[in-house]
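Novice: dropping the sequence and predicted coords here.
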Amino acid sequence: MVSNSSRATPKILVDADSCPVKDIIIKAAGDTGTPVVLVASISHLISCDNEDVQVITVDNVPQAADMAVINHTDAGDIVVTGDYGLASLALARGAIPVSSRGFVFTSDNIDRLLLQRHIDVKIRRGGGRTKGPKALTEADRQSFERVLRKLVKQQARNNLDILQGDNPPEG
């Protein structure tokens, strides 16, 4: 059994290949001292001068970034992604996945989203067309920042409660 005192501080993991809100994540994390891990493929080479931000570069093969994100994900972490499959895996790990628009993926909505993705793929394979995502607006960016700061604060408070022993151990 792992002791409560060895539990790591929740971190923010980012599927960074196409993440349009990395700047918001880094600023919000810096304001709260939350560690950030940016994961991107070699074709989306990312550099960051912030020493509190870890950058992981993976091969340019399908799902490599997703697998690196999930392999570094612990319960209580925040995972920023627009990928429903990665969001589903993050939920299974006990993490909180959130989109760059501030939409929080939950066990109540992920099955419907995965089903819709499957239907859309079938339509496109059959020669049909489906709508893509709308352009990210300033309102979307503000919504994301609001949600992210709330989640970071909530996770930090949960971690502090565990470290102080306010939650009795299960079993």
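Specialist: Cool, got the structure. Just so you know, these numbers come straight off a predicted model, no measurement behind them. Residues are numbered from 1 along each chain as shown.
Novice: C-alpha from now on. contacts and neighbour counts both.
Specialist: OK.
Novice: identify each buried residue in the strand or helix carrying residue 142, please.
Specialist: With elements taken from DSSP states H and E, the one containing residue 142 is helix 138-164. Counting neighbours by 16 or more other Cα atoms under 10 Å, one finds that the buried residues in helix 138-164 are 140-141, 144-145, 147-149, 151-152, 155-156, 158-159, 162-163.
Novice: for it, packing partners?
Specialist: Using 3 or more Cα pairs under 8 Å, 6 or more residues apart in numbering; DSSP states H and E, the elements in contact with helix 138-164 are helix 22-32.
Novice: which elements pack onto the helix it packs on?
Specialist: Helix 22-32 packs on strand 36-41, helix 138-164, going by 3+ Cα pairs under 8 Å, 6+ apart.
Novice: go again using 10 Å as the cut-off
Specialist: Here helix 22-32 touches strand 12-15, strand 36-41, strand 53-58, helix 138-164, going by 3 or more Cα pairs under 10 Å, 6 or more residues apart in numbering; DSSP states H and E.
Novice: could you check the angle helix 22-32 makes with the helix holding residue 142?
Specialist: 30 degrees (axes from the mean of the first three to the mean of the last three Cα atoms, to 10 degrees).
Novice: second one coming, line it up with the first:
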Amino acid sequence: MKIWIDADACPRVIKEIVFRASERLELPVCLVANTSLAKHHSRLITSVVVADGFDAADDFIAQHATDQDVVITADIPLAARIVAKGATGLDPRGELYTEENVGERLSMRDLLQELRETGMIQGGPAQFGHTDRQRFASSLDSLLTRLIRGKR
């Protein structure tokens, strides 16, 4: 099992939570981005910088993640690809992507994007806060415990 992080837009605090879990459980983590990433001092943490380009990081993760892996991403199209592949997706706000909810979330994302483009609504998601961080840490802990015990 490996944890993949769609690192371009992932909050630093979420990465730190994942890094602590990685060390505690001896799980490898791979950060994927199209910009340079800070070096890490753990043998368990690697980074991949992909070429600039629309969805290049997403494509890399979707291509390399296996059905045993966990992918941390706020990108719903990537989450849909991951779930279709049998891997587990987790939003940085702690919501698990499943076969049951990812299609609905993708439809809602598309609708909101269309409404923003037409000027009917403005803005994006709420600011990332303390509650989001706590929800993510709890969800990640529960998810990893379940996966390590083999109860996918």
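Specialist: Nice, thanks for sending it over. Note that this is a predicted model, so its numbers are computed, not measured.
Novice: TM-score for these two?
Specialist: Once the chains are laid over each other, their TM-score by TM-score structural alignment, normalised by the length of structure 2 reads 0.91; 149 aligned residues with a Cα RMSD of 1.5 Å.
Novice: turn the helices and strands packed on helix 22-32 of structure 1 into JSON lines, columns for distance to residue 88 of structure 1.
Specialist: Listed next are these as JSON lines, based on distance: least, Cα to Cα, whole Å:
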{"stretch": "strand 12-15", "distance to residue 88 of structure 1": "14"}
{"stretch": "strand 36-41", "distance to residue 88 of structure 1": "17"}
{"stretch": "strand 53-58", "distance to residue 88 of structure 1": "21"}
{"stretch": "helix 138-164", "distance to residue 88 of structure 1": "18"}
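Novice: for residue 82 of structure 1, which of the ones you listed is the nearest?
Specialist: Closest to residue 82 of structure 1 of those, according to Cα to Cα: strand 12-15, at 8.1 Å.
Novice: one step back: how far is the helix holding residue 142 of structure 1 from where the chain is centred?
Specialist: The chain centre lies 12 Å from the centre of helix 138-164 of structure 1; the measure is Cα atoms, centre = their mean, to the nearest Å.
Novice: center of structure 1, which residue is that?
Specialist: By Cα atoms, centre = their mean, structure 1 has its centre lying nearest to residue 79, at 1.5 Å.
Novice: okay, and that one sits in which element?
Specialist: With DSSP H and E as criterion, residue 79 of structure 1 is part of strand 78-80.
Novice: average gap between that strand and structure 2?
Specialist: Mean deviation of strand 78-80 of structure 1 relative to structure 2 after superposition (mean Cα distance after the TM-score superposition for structure 1): 0.5 Å.
Novice: now do stretch 143-157 of structure 1
Specialist: When structure 2 is overlaid, stretch 143-157 of structure 1 sits 1.2 Å from its aligned residues on average, using mean Cα distance after the TM-score superposition for structure 1.
Novice: now that stretch: which residue numbers in structure 2?
Specialist: Mapped onto structure 2 using TM-score structural alignment, stretch 143-157 of structure 1 covers residues 135-149.
Novice: then stretch 29-36 of structure 1?
Specialist: Stretch 29-36 of structure 1 covers residues 22-29 of structure 2 once aligned (TM-score structural alignment).
Novice: okay, buried residues for the matching stretch please.
Specialist: 22, 27-29.
Novice: circling back: widest-spaced pair of the buried residues of helix 138-164 of structure 1?
Specialist: Farthest pair in the buried residues of helix 138-164 of structure 1, by Cα to Cα: 140 and 163, 34.3 Å.
Novice: just give me the match in structure 1 for residue 99 of structure 2.
Specialist: So residue 99 of structure 2 corresponds to residue 107, using TM-score structural alignment.
Novice: likewise residue 78 of structure 2?
Specialist: Match for residue 78 of structure 2 (TM-score structural alignment): residue 86.
Novice: equivalent analysis for residue 8 of structure 2, please.
Specialist: Residue 8 of structure 2 maps onto residue 17 in structure 1, by TM-score structural alignment.
Novice: my read is that that match contacts residue 56, right?
Specialist: No. Using Cα atoms under 10 Å, residue 17 of structure 1 is not in contact with residue 56, being 11.1 Å away.
Novice: what do these two both touch?
Specialist: Common neighbours of residue 17 of structure 1 and residue 56 (criterion: Cα atoms under 10 Å, 6 or more residues apart in numbering): 38-42, 45-46, 65.
Novice: are any of those residues buried, and if so which?
Specialist: Of those, these count as buried by 16+ other Cα under 10 Å: 38-41, 65.
Novice: residue 64 of structure 1 contacts residue 16, correct?
Specialist: No. Counting by Cα under 10 Å, residue 64 of structure 1 sits too far from residue 16 to count as a contact (11.9 Å).
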